[in-house]
Structure formats: C-alpha cells, structure tokens
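Peer 1: what follows is a protein structure lacking sequence information:
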C-alpha cells in the first residue's frame, strides 16, 4: 500500500513539493500503522538519495583497512552472539592466530595489563571480552594504547561489550564500532552467513552437489528459525536466541557426517541429521514441547531425499523471468545448483528483500502484529527524545498535567483493604456453617465481609469497631470503581477501551449494581482467643482468591507510592531522580511505567497493555471480580484472563470439584480437567452449570473458532484475534479422557 497512489489526494501531494513524501508517510501512519516502517524506509531513501536495497553487508576484512594500532575495534554484542570465531578466522590470514583473549570481570585487571603490554611490544592481537563488566579499566586500557610513543605497527585491539548507557564515551568515539546482531530478513541473514562463514574453502571441502545443497539448506533453516522470533508467540511459544555458534556447530556435524557417507558411497542417515539438529544443536535450547515439535517439523521438511530431487517445474522465483534452470523449486524453496561461491552470492542477492509470513509457514496476519509493534517501538523512541519543557504559551506545563493526572488516578484507585479481616470473616462464616450442620454450597465462599459495611453499631467489641471504621469507607470507595480520574487524564469510566475483549462482566452476572453494600449481611469475627492463634481452614478456591487479593493489593500499593512520589517531586518536596523523570514522561504520554508491569528481575508483576487508560481499566475489572467473589461466592462465570495465576485457579477448581464428589472416590491424581467449548457468550449465561464451572474472556490468535460448527478455522484476513465462546470446565477420570 505504501507504493500505491492515494485516491483523490495525489494532486495535493504533487503540489507539496519536497514534503510530499513526508505527508504521505503521515497518512500511511494514520491509515495503515502496520506499513509505517516500510513507508519510512522509502521516505529515508528519497531524502538521502540512496537505495537501501543496494546496501551491502560489510565484512571484517573490508573494515580492517580503517583500523590502526591505536584505533581498536568495538563489537556491540547482541543476545547469543560471539564474534570470537570470526576474529580468529580473520587473524589466520595475517598469521596472528592464536589471539590472546581475556574475559573481563573482577580480578582480571592484572592479567589483562600483562597481556596488553606483551601485545603492544610483540604486535599480537588482543581480544578483551565483556568490557561492560569493567568500564573503568577499559578507559585505562584505551589511554595506555594512546599514550605510548612506540607501539608495534601490527598490534590490534578488539573489544566486545553489551550495549551499556554508561560505557565510556571516549572509547566509543575513538573506536571502530561493529554490530554483531543478525540482520532482518532472510536475504540479509543469508548474505551475512555466506560472507562471514561459508567461504570458498568450505564449499570445496566435499566436491559433491548434495553437500552444497545441504549447506545451503542448513543456512536457510537457521535464518527461518531466527526470523520466526520477531512474530512473538505466533513464531515461538518461548523466545529463543539461536546464534551463529549453533549454525557453526551444525556445519561441523554435517561435514563429518557426509565425510563418512557421501565419500564412501553410503546413504545419508537422515534420522541422525534430524536428531542432531532438532534435539542437540538447536533443540538443546528449546524448552517448550510444542516448539520442539515445530523445530522437528522444520528439520524433517528441509532435510530429506526430496532435497536432491529436481522437479520438472521451473522455480517461481520472482526474479526468474528467464526460466533459469539453475533455480529449481524444491521443497517450496529455491535450492540453487551451483558449485562456485560467487554463484551462491549472486543467487542470494536475487532473493526478495521483504519476506512474507508464508515463507515461514505463518498466516499473513502474523506480519500485521509484527509491523504494528515495530512501528510503535520506533515512534515511541522518537517521542522519548523530544523535549518536554517547551513553553506553549497558555497551555499547561507537563508537570501540571502529570500532577492532575496523578491526583485523578489516586482518587479512582480503590482504598487499601485489610486482608486479615477478610480471612477472619471467612473463618467465622465457615465455623458457623459447621456448627449449624449446614453443608457448604458448591464453591460458595460467603455473602459477608468482616469489618466492612453499614452495620457498625452492633459491634460487641468497641475497640474492634474503631479498628474497622476506616475499612467501611475503604470498601465503599474501592467497590465504586467507575469514577473518572480527572478531565485532563481522560482515564476511568468515561474512557473507551480499545480492546473489546476486556469489556466483560467479570462476575458473569449482568447487573449494573452487582455489588450492593446496603444488602450486605455483615457477620463480625468475634473471639476471646488470641487473634494470632487462629487456625484457618480455607477451601482451595478461598485460598486462591485470597492470594489474588494480596497480589492486586501489592500492585495498588505500588501505583499509589509511585504517584505520590511523582506529586511530591513536582511540588519540590522530593528529589526528581531519573526514575521519577521517566515515570513522569510515561504518565504525560499515557504510557505505562515499566516498573508497574515488571520488577527488577524483569518478572511480570501485573499485565501488559497498550496504554495507561487500558491498564487502569483492567485493574478495576480484576479488582471487581475478586470483590464479586467475596460478596456472592460462586460466580456464574469466571474471567480467566483477570487472574494473576490462571493455572492456580484451574488447579484450585480441580481440587474443589474433586472434594465435592467424594462419592466417586477419585483422588486428585486420578482426574484431569475437561474443557467443553460452548456456542454462546457470557450474556447468555442464566444459571450455574450443574457440574464444574464456566470461564470466559479467552481469545485466540493465528486461527479462529467457528461458533456454529464448533471447530478451528483459518484466521480471517486482517483480523488478528478472535473471541472464544464460554468454556465449560469440569473434571473426568484419567480413564475417561480422550
């Protein structure tokens, strides 16, 4: 679409002169966000008068001419990358192999200094790895190489470091910087592999066309596995970092295996190749069972006797207009039949610049999600570097707006609730039911909240009355979660949610006032015993919801503390440190501060959303579902995505159902969960299921559910996710599972 004319707008674009391309870029951003980066590339090429397709991958050999004995190389590492082998291979050409290598870290300074002094005098090559671990020493090394009067002309210094915001500026300016990350796209990655790894000597090791085809297929497989990562969960269930080291180890295995088969006229053992690639070289990093199955499918697809069969049809390669017989359509891929390395290079250059998802075995919709995320990441980065303190005349400053938004959020957040009071209330209710010989209703918790409600005049313990007086207002305020948080913020009840799958009644009960404080029958926990000696005995589901309450309370406390710190910093009563500045920018742009979602170890502590408005709405929905449970007990349907630990919910339900069906004499290990996908949504639920429970709120990506026929189908074009119907969950015996 970025290459097409815009209807009824071309004349205006033509009259815009130099800015016509930028105007079109803005229009594409508004109309088709997923095509923004592709249009931006075209815009950059036009402004710089270049062709990005013609940009070639630079090799270390080409860059070496720019270096000197006083100008080091700095390799910026990406995940799972290691340029050591590439440097060693290059050093062999200059007879500098083996190179000296030191992995920087605590206690390595003395050894590194000795190695450096020897290299400066002898002219050897020195590699200092992981320099980000000892940045102060790297400055000393750099100054030493600059200050000495006499340095052997052949001396070269190679530094490797992960990207670090505090890396010495002097070293960055005075070095040749090289990125080790894989390029984007199969063409660019294949180009890099054949430039850096697959040289003429590798191609000529075994003079057989089958060997060259297997080498090409292995490189192509590596690129496909790496490219799938960019599609997120649609590519791999768990993201993996497949590195050049994995490819190099696979090359060595293939070489040894073919030496023992092709050269002695023995058949290739494809099962051995499948096992080594899918279970060892690449499979050793794969942890998910579905991912292992996918990897094995890829390996079996690319490596079989079909690889060597020449099909009668000519390749449908987009650049094969002359029916070139050297390009044969084999296994849905173009496997060249060349013998010289230059022919392979030329063939790779003829590959398409942009890969469609179908090349990787994915639906075309997969590209939309990837392109949208890519566009947002770039635009957010641009937004981050924009100045915030510009005077807009009568408009409010950023600090004023952020303060108003923060105050509005604080007013809308639920007040703190004493979880210990809830535990005591549940304990009292369970005890009363036992004394009255009233069996617990299935999955029923209580209709009462201890210390929270209207009947505060019947307390027998006045001190306990005062203790819980604050909780009355707390619950009333926290349950009425639909207040707006301020005109400036546009966050709260009046803000429309962009994702319809969150607009669900979390309790499964279609009532506007499904939490009625006036009708709460409050039973207070009373005991002459020491509170600390209470022996709680909760059902599995009660334990689960108490844990959910504790976790959401931690999130609420985190948000409150952070917003109060921001307000105090704006008022001048607290220092505006860098973290608070970043949080202020996030709130101003209505994005979510990172530490609201992830802790210091990058563990997810809340939920990921597109914007702050959506995040706060989900906070309210999650809290509302928990409070609905404490008020109503069993819910007609549970919003499964609204739990921190969905697997824990299913496990607790499994325990509950097993306990309630003791007559079947089945232990927990003898039953499994059984899911029955219905053909209706939550609004059609009128009563509780006779057995088990309902869940809702799930959606599916990569396919869709046919509600009428009850089966999976291919996704509709440009529809990224489809809502799933209500699902009925129950348990069956292991013997009955299908």
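Peer 2: Thanks, I have it. Remember, predicted model here, so these are calculated numbers, not experimental data.
Peer 1: only C-alpha atoms for contact and neighbour calcs from this point on.
Peer 2: Will do.
Peer 1: could I get the buried residue list for stretch 290-300?
Peer 2: For stretch 290-300, the neighbour count (16 or more other C-alpha atoms under 10 Å) marks 291, 292, 295, 296, 298, 299, 300 as buried.
Peer 1: quick one: it to chain centroid distance?
Peer 2: Relative to its parent chain, stretch 290-300 has a centroid offset of 21 Å by C-alpha atoms, centre = their mean, to the nearest Å.
Peer 1: re the thing from before, list just the nearest of the buried residues of stretch 290-300 to residue 379.
Peer 2: Lowest distance from residue 379 to the buried residues of stretch 290-300 (C-alpha to C-alpha) belongs to residue 291, with 31.9 Å.
Peer 1: quick one: which helix or strand includes that closest one?
Peer 2: helix 289-302 (DSSP states H and E).
Peer 1: same thing with residue 715?
Peer 2: Using DSSP H and E, residue 715 falls outside every helix and strand.
Peer 1: what helices and strands are in contact with the helix or strand that contains residue 631?
Peer 2: Per DSSP H and E: residue 631 is located in helix 612-632. Where contact means 3 or more C-alpha pairs under 8 Å, 6 or more residues apart in numbering; DSSP states H and E, helix 612-632 is packed against helix 540-571.
Peer 1: use this one as the comparison:
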C-alpha cells in the first residue's frame, strides 16, 4: 500500500524534534515520547494498515535509541557483515556531517533490513510490468504484429479456445449427488466448506465453458462477435486471464497458461475429497482452495464443539512439522495438516526447525506440512516466535488470510523489517 508521505512530514518532524528537545529539561533524550509522536502521529497518521504500522514502529524502535548518538550501525542486523556497514558519525561540525552523508554507500536492500534477494524480486516485477505495458500498447488490429484482430491472432485465439474447451471437458461437480452421499447429521464444518468449494468451482467452470463456447461459435460465423467476445479473444492471444473469469475465480497473478494448469490442480484436489466426503483429507492444500479463511474457520468451529470453547476467543496456532505430504499417514487428531505454504524473504531450516536467512537467489522456500489447530488466544508474547502474516498471492495487501507462528532464534524485528511472509500461490512450482 502506498501512503502520501512527503518532504513536509520530514520537515515538520524535525521541527517537532527540535522544539521538544529545547523545551525538555531532562538529561536523557525522551525516546519513548518521540517514537510515539513520529510513529503514531506525524507518519503513523497516514498509515491505515496494521502491519504497515507495525513495520513503521519496528524501524523507530531500532533507530531511536541512545546508541544512535554513539556511532550505531544503521544497517539493521548487519553487524559482522564484511563490507556492509554504515554507522552514525560521531558528534562533529555541520560540514563534517555533510561529508559523512555524501560518503554513504549506495542504496541496497540491506539498508532497510531486507535480504539482497529482494532486489531480484523487485527487478523481475518491473520487467513483467514493462512487458505487460508493451503488449497493451500493441494495436488491436495490427496484422503485421499478429494482434487479436489479425488473421494470425484470430487463428491463435481460436486454437487456444478449442484447446481449453477440450482439456476442461465438463469438470463441474454434481453437488446434489455429493450432498446425498453425506447424511445431514454428519455434515460438519469441513463438509460445508468443501461443498462450498465445489459450488465456487462450478460457477467458474460454467462461465468459462459458456464464454468459450460462444467465442467458438463466433469464430465459425454462427454468432455475431460482440465486444466482450473480442476482448476474450484478445486476452487469449495475450495469455491473460479474462476479467469475466477473474471476478469469479481465486486471486492470482499467473498468466493464462499457468493459471489453467493451477485450475486443473485445484479441480483434482477437490475430486480427491469427493471420493470420501465424510473424512477430512490427510493433508489439505490451502493454496488450492477458493477460501482458505473458511477452512481455517471450520478448524476453529470443530475445536469449539469438541472442547466446549467460545468460538470468538479461538485463534489458529501453527506448528511446522518435519514431514512432507507423502509421509503423513493419517489426518490430524486435533486440527488439520495443511500444505501449500511458501516463505518469502526467509527460509525454513529443517535441522533447527526455525527461520533462517534465505540462500542467495532463492526467492521462495516451500514449507513442509504445517499443523494448524485452534487454541484460546493469549496476549502473552513469545520472544522465540515470529508472527508471520500469510497471504494468498505475492501482491499481499488485501489477500491477507491469517497470522501464523514460526520459531525463530533471532529477534522478530529482523523478520518484520525483512518483510518475511508466507505466500500460498507464488506463481511457480518449486
């Protein structure tokens, strides 16, 4: 999320700092007061997302301390790194301060507490956006370039349309048949969630078949090509997921080809459940669900019923196991085993069972099976646990699902500043 920070915020903060120190007779710098003024009012007043506010306060907690006046290391958690350092200059003249500022090292992700891999992801995103913009600038009817309106573009769109229809077949689920296989008295939270997943899949597949069948008739000259059909053909040529599908589908940043492959995997995942609808799968792939939140709510509902606990006081607690999907013999007795989680900004060390820094050029790390269960929430903070946000896609933001707990031997501030999160759909297979 982008916030309207400006040079005016910096100017006003410096004036507040100057006036505050001038009027205070205390021997020590009132860091707590200053952190509150800057983090909750001057800059924090712009911030509306709770995780962005946490990041802002973590930066302030790191920098605004007495050591800031005593040649402190300004690159977070970079102590001991060779050739990577920038320390606050000792008290000196104004001119010497300017010289120190001019001598600052080049901007690097390490200066913000990020892993160097963050620059790879950023540059890749810039590249993808550039090529996507170039494709959009391509004239719709430029026959020389093979656009959707050209003969070559139309042939390509027609071929893609036919291939999708042929591969998809009729992948819809018979909801009535599945419901009849589950007696009403045995329909629990998990059964309701998976029935809902099948219904969502049916709605999406129905729209795909309808729109592609119409487009195929349009190519044959049996229907007049409407603007919606032309837009659909253009998206097929550009390898983009059509908007009419996107609004009924799961959040995703994948191109069309990869999206279709992922859709097929989701259908297969649901088909496996329909074979034994009364039992919870040994391992549930959260990344293959339309609504992971609904499944996690079902975990809490089951725990509430089993242990006679208040539903609104329960939270999801996670524990990373040392198992992969193939080594899980049975479903969890309490909660559920889940997979499909990927660490972004860090990796999971299997030997020590805790977070570690990412390896060079390794952008994501697939987690082993994770045990999710519901427990009564506790306000007590554990210094050995990092509260890790889980998102559906790399866009993060509105795709937030829940907060997981991961063991760490480093302070949580390291991972907060490093932007460490778990992503369900990273767009590729690891």
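Peer 2: Happy to help now that I have it. This one's a predicted model, so the numbers in the text were calculated from it and none came from an experiment.
Peer 1: and the TM-score between them?
Peer 2: The TM-score (TM-score structural alignment, normalised by the length of the second structure) is 0.71; 361 aligned residues with a C-alpha RMSD of 3.7 Å.
Peer 1: residue in the first structure paired with residue 357 of the second structure?
Peer 2: Under the alignment (TM-score structural alignment), residue 357 of the second structure pairs with residue 714 of the first structure.
Peer 1: for residue 242 of the second structure, same thing?
Peer 2: In the first structure, residue 242 of the second structure lands on residue 593 (TM-score structural alignment).
Peer 1: could you do residue 425 of the second structure as well?
Peer 2: Counting by TM-score structural alignment, residue 425 of the second structure has no partner.
Peer 1: for residue 425 of the second structure, give me its contacts.
Peer 2: 252, 287, 340, 392, 393, 394 (C-alpha atoms under 8 Å, 6 or more residues apart in numbering).
Peer 1: part of a helix, is residue 688 of the first structure?
Peer 2: No. Residue 688 of the first structure sits outside any helix when classified using DSSP: H, G, I helix; E, B strand; the rest coil, being coil.
Peer 1: and it, what pairs with it in the second structure?
Peer 2: Match for residue 688 of the first structure (TM-score structural alignment): residue 331.
Peer 1: and the strands in the second structure?
Peer 2: Secondary structure of the second structure (DSSP state E): strands at 283-285, 314-320, 336-339, 342-344, 347-349, 354-356, 364-366, 370-376, 385-393, 400-407, 421-425.
Peer 1: need the winner for burial among those strands.
Peer 2: strand 421-425 (a mean of 25; mean count of other C-alpha atoms under 10 Å).
Peer 1: now the terminal residues of stretch 193-202 of the first structure, how far apart.
Peer 2: End-to-end distance of stretch 193-202 of the first structure (C-alpha to C-alpha, to the nearest Å): 12 Å.
Peer 1: distance-wise, check the match of residue 242 of the second structure relative to residue 138 of the first structure.
Peer 2: Distance from residue 593 of the first structure to residue 138 of the first structure, by C-alpha to C-alpha: 33 Å.
Peer 1: cool, residue 225 of the first structure as well?
Peer 2: 36 Å.
Peer 1: same deal with residue 422 of the first structure?
Peer 2: 57 Å.
Peer 1: repeat that for residue 301 of the first structure.
Peer 2: 48 Å.
Peer 1: equivalent analysis for residue 713 of the first structure, please.
Peer 2: Taking C-alpha to C-alpha, one finds residue 713 of the first structure at 57 Å from residue 138 of the first structure.
Peer 1: can you give me the strands for the stretch 1-150 of the first structure?
Peer 2: For the stretch 1-150 of the first structure, strands defined by DSSP state E, counting those that start in this stretch occupy the ranges 73-76, 100-103, 125-129.
Peer 1: out of those, which gets nearest to residue 474 of the first structure?
Peer 2: Short answer: strand 73-76, nearest of these by C-alpha to C-alpha, at 52.2 Å.
Peer 1: in that closest one, what's buried?
Peer 2: Neighbour count says strand 73-76 of the first structure has 73, 74, 75, 76 buried, by 16+ other C-alpha under 10 Å.
Peer 1: do stretch 160-167 of the second structure as well
Peer 2: Quick answer for stretch 160-167 of the second structure (16+ other C-alpha under 10 Å): 160, 161, 162, 165.
Peer 1: which residue numbers in the first structure does that stretch align to?
Peer 2: If you align by TM-score structural alignment, stretch 160-167 of the second structure falls on residues 405-412 of the first structure.
Peer 1: mean per-residue distance, the matching stretch to the second structure?
Peer 2: If you overlay the two and look at stretch 405-412 of the first structure, the average distance to its match in the second structure is 1.4 Å (mean C-alpha distance after the TM-score superposition for the first structure).
Peer 1: gap between that stretch and the chain center?
Peer 2: 29 Å.
Peer 1: do the same with stretch 387-394 of the second structure
Peer 2: 4 Å.
Peer 1: in the first structure, which residues correspond to it?
Peer 2: Aligned by TM-score structural alignment, stretch 387-394 of the second structure falls on no residue of the first structure.
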